[in-house]
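Enquirer: just coords:
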């Protein structure tokens, strides 16, 4: 059996950690994504907070560490005036920061320049960003629908019973295609989910259709696994388990993206939601349907994958025959001992009866003694 099939189903619990958004060339940095979420209200709140903090400092600071106007400390209106002209980089020079007040003035200017740049950029690109979002959403809907059609075609070509050599070869090829396609879908969804918010804008009906096809493909692969017996193909079974695993990881990713998008808000809105001072915005019917479907599939597939992996690890099937054969000692039956099947069962984590049946079948097929 090819090595790629023997270990293809081994997917660790932290696979999603590798799918977290990374800084990529020509893609927004984490700081850029943070600024994209900033609304005009966020900018106004940050600007107001900056002016309030700096004004309060200039008003309450000791005379040698704040600011001077005609040789005296500032009143609160004068402190507000200094903060505003400093924030806007005007700096008339009639009020003079001194001591640590100069550091506050520099920070005031830096905040003012940054917020002004962000504001101008958001105003200038607002219409272009809207048009790009429409084009991107249309393209992603097309791609998601194409993925669903490909899944349906592959699922339709799979046979749950490998009764002939031709059927076995077909299932091998189709399961390999399904595994490759599922990985391609995962890569596409991961990239666009983290970098472009694919689950946040208008793709919900297409996503629901994709989830339906993933569910059906998982069920077919699961039945292939559980229908495997001593005459089944070991490669087909291994690839079926691998496909179940990859589909499960994909659905787990989408469930996570839906949960994240459901609490997505403006910068200060997110803070209020995390502090439970504000409820997340209500979802549309299509968005709620896609989110709930992904969560239900995630839960049901976790159970189904556990059963498939348990059958692969401890059931009586062709793949188990290969594992038992690899552990059997060389030489004639007389050198095996009466308890050889128990030793192999303990080593492989299977029952004694399964190990005994595998040994008997291998002898019957002429593959033992080695």
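Expert: Good, I have the coordinates. What you see is a predicted model, and the numbers here were worked out from it, not measured in a lab.

Enquirer: every contact and neighbour count from this point should use C-alpha atoms.
Expert: Fine.

Enquirer: hey, where'd the strands end up in the stretch 1-150 of the chain?
Expert: According to DSSP state E, counting those that start in this stretch, the stretch 1-150 of the chain carries its strands in the segments 67-68, 96-97.

Enquirer: what's the last one packed up against?
Expert: Using 3 or more Cα pairs under 8 Å, 6 or more residues apart in numbering; DSSP states H and E as the contact criterion, the neighbours of strand 96-97 among helices and strands are strand 67-68.

Enquirer: mind listing what's buried along the helix or strand harbouring residue 246?
Expert: Here residue 246 sits within helix 234-262, counting by DSSP states H and E. The neighbour-count check on helix 234-262 (16 or more other Cα atoms under 10 Å) flags 234-258, 261-262 as buried.

Enquirer: now for the strands of the stretch 1-150 of the chain, which one comes closest to residue 4?
Expert: strand 96-97 (68.8 Å; Cα to Cα).

Enquirer: and the closest one, how far from the chain's centre?
Expert: Strand 96-97 sits 51 Å away from the centroid of its parent chain (Cα atoms, centre = their mean, to the nearest Å).

Enquirer: stretch 269-289 now?
Expert: 20 Å.

Enquirer: next up, a second structure to put side by side with the first:
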């Protein structure tokens, strides 16, 4: 719009400066063809409909009418844009506040599950752990769907919601600790182990989604240059902090999985028992535990310990 306005003013100035006698502008009955007079007349006519000190004549009247209509249209568009921006800003603030509230509610819900989960783990109550993790998986799926939808359709994370997202990431990291710790409970069965694996996978996916969303966000080129520079710097700081959080989360999960891999849980016993052949142990193929270890992706020593525990529990040998 500004480029068009400058072009119109330039064209009008050139016309009035070079207009033939009787078709330009006059002052006190005398033709005015000076460039400064032409520029002055064009500007005041476009912005304020003129002051009456210069009088267009001939074709100059038609050019002046065009200037007046263009000026009115430009002012109307400018005022409309200001009103639209103000309304949009109000709606954006309301929407940002709603998203912030929802994200805070998600974080509070996950914190509640985490506290209950820690109590159940301390009491070694596998049934409660399994139930809580199943409930948690539903909440994580809801959060993931909400974040994914608003990341693509309402610019979640571009403005205003970064603190709420950061708090949610911190809560997700705290939540991963009891979940990974529950994998080491000896009484964890196959179904509970599956639910724990699903929960860990969803936590990691959600953390990566939020960080990737904020790292790739596009800045809205409105506002002042200083605002844009300050916002870009804040984006970098948040992104770096969240990258560290992501790396710490992945490291903790990997460490917890390694620790859990050294514990013979009920889920492990069920897997080893399913892979064991039927009949007395002395009739098994030689070094058959190595086959089981390869099949289950476990170490030979770990499988040997699991087989021995199954034998002590009376679950081996299996009947033919």
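Expert: Happy to help now that I have it. As the structure is a prediction and not an experimental result, all values here were calculated from the model.

Enquirer: need the TM-score between these chains.
Expert: After superposition, the two chains reach a TM-score (TM-score structural alignment, normalised by the length of the second structure) of 0.65; 243 aligned residues with a Cα RMSD of 3.3 Å.

Enquirer: could you say which of the strands of the stretch 1-150 of the first structure is packed most deeply?
Expert: Stretch with highest mean neighbour count among these: strand 67-68 (a mean of 24; mean count of other Cα atoms under 10 Å).

Enquirer: which residues of the second structure does that one align to?
Expert: Aligned by TM-score structural alignment, strand 67-68 of the first structure corresponds to no residues of the second structure.

Enquirer: how about stretch 143-152 of the first structure?
Expert: Mapping stretch 143-152 of the first structure onto the second structure (TM-score structural alignment) gives residues 102-111.

Enquirer: what are the buried residues along the matching stretch?
Expert: Under the neighbour-count criterion of 16+ other Cα under 10 Å, stretch 102-111 of the second structure has 103-104, 106-107, 110-111 buried.

Enquirer: stretch 166-185 of the second structure too?
Expert: By neighbour count with 16+ other Cα under 10 Å, stretch 166-185 of the second structure contains the buried residues 166, 168-173, 175-185.

Enquirer: what of stretch 278-291 of the second structure?
Expert: Residues of stretch 278-291 of the second structure classed as buried: 281, 289-291 (neighbour count, 16+ other Cα under 10 Å).

Enquirer: what do you get for stretch 260-273 of the second structure?
Expert: Of the residues in stretch 260-273 of the second structure, those with enough neighbours to count as buried (16+ other Cα under 10 Å) are 260-261, 264-269, 272-273.

Enquirer: next step: the residues you listed restricted to helices.
Expert: 260, 266-269, 272-273 (DSSP state H).

Enquirer: and of the strands of the stretch 1-150 of the first structure, who's closest to residue 139 of the first structure?
Expert: strand 96-97 (54.7 Å).

Enquirer: what span of the second structure lines up against the closest one?
Expert: Against the second structure, there is no aligned range for strand 96-97 of the first structure (TM-score structural alignment).

Enquirer: can you redo the buried residues of stretch 102-111 of the second structure as a markdown table with distance to residue 96 of the second structure?
Expert: Below are these laid out as a markdown table (distance: Cα to Cα, whole Å):
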| residue | distance to residue 96 of the second structure |
| --- | --- |
| 103 | 11 |
| 104 | 12 |
| 106 | 15 |
| 107 | 16 |
| 110 | 21 |
| 111 | 22 |
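
Enquirer: which of the residues you listed sits closest to residue 62 of the second structure?
Expert: Proximity of those to residue 62 of the second structure (Cα to Cα) peaks at residue 103, which lies at 60.1 Å.

Enquirer: surely that closest one and residue 164 touch.
Expert: Yes. Between residue 103 of the second structure and residue 164 there is a contact at 6.1 Å, judged by Cα atoms under 8 Å.

Enquirer: what helix or strand does the counterpart of residue 302 of the second structure in the first structure sit in?
Expert: Alignment note: residue 302 of the second structure maps to residue 354 in the first structure; criterion TM-score structural alignment. Taking DSSP H and E as the criterion, residue 354 of the first structure maps to helix 352-364.

Enquirer: buried residues of that helix, list them for me.
Expert: Under 16+ other Cα under 10 Å, the buried positions of helix 352-364 of the first structure are 352, 354-359, 361-362.

Enquirer: which one is the equivalent of residue 247 of the first structure over in the second structure nearest to, not counting chain neighbours?
Expert: In the second structure, the residue matched to residue 247 of the first structure (TM-score structural alignment) is residue 203. Excluding its sequence neighbours, the residue lying closest to residue 203 of the second structure (Cα to Cα, 6 or more residues apart in numbering) is residue 172, at 6.5 Å.

Enquirer: the one you found pairs with which position in the first structure?
Expert: Match for residue 172 of the second structure (TM-score structural alignment): residue 214.

Enquirer: tell me how far that match lies from residue 134 of the first structure.
Expert: As for residue 214 of the first structure, its distance to residue 134 of the first structure is 26 Å (criterion: Cα to Cα, to the nearest Å).

Enquirer: re the thing from before, nearest residue to the match of residue 302 of the second structure other than its sequence neighbours?
Expert: residue 316 is the one closest to residue 354 of the first structure (Cα to Cα, 6+ apart), at 5.8 Å.

Enquirer: verify the stated contact: that neighbour with residue 356.
Expert: No. Applying Cα under 8 Å as the test, residue 316 of the first structure and residue 356 come out as separate, 10.1 Å apart.

Enquirer: so residue 369 of the first structure belongs to a strand, correct?
Expert: No. Using DSSP: H, G, I helix; E, B strand; the rest coil, the secondary structure at residue 369 of the first structure is coil, not a strand.

Enquirer: show me the contacts for it.
Expert: 330-333, 363 (Cα atoms under 8 Å, 6 or more residues apart in numbering).

Enquirer: residue in the second structure paired with it?
Expert: Match for residue 369 of the first structure (TM-score structural alignment): residue 317.

Enquirer: tell me which of the buried residues of stretch 102-111 of the second structure fall in helices.
Expert: 103-104, 106-107, 110-111.

Enquirer: of all those residues, which two lie farthest apart?
Expert: The span of those, defined through Cα to Cα, is set by 103 and 111 at 12.3 Å.

Enquirer: give me the mean distance between the match of stretch 143-152 of the first structure and the first structure.
Expert: Compared with the first structure after fitting, stretch 102-111 of the second structure has a mean deviation of 0.6 Å; criterion: mean Cα distance after the TM-score superposition for the first structure.

Enquirer: same question, stretch 192-202 of the second structure
Expert: In this overlay with the first structure, the average offset of stretch 192-202 of the second structure from its partner residues is 2.2 Å by mean Cα distance after the TM-score superposition for the first structure.
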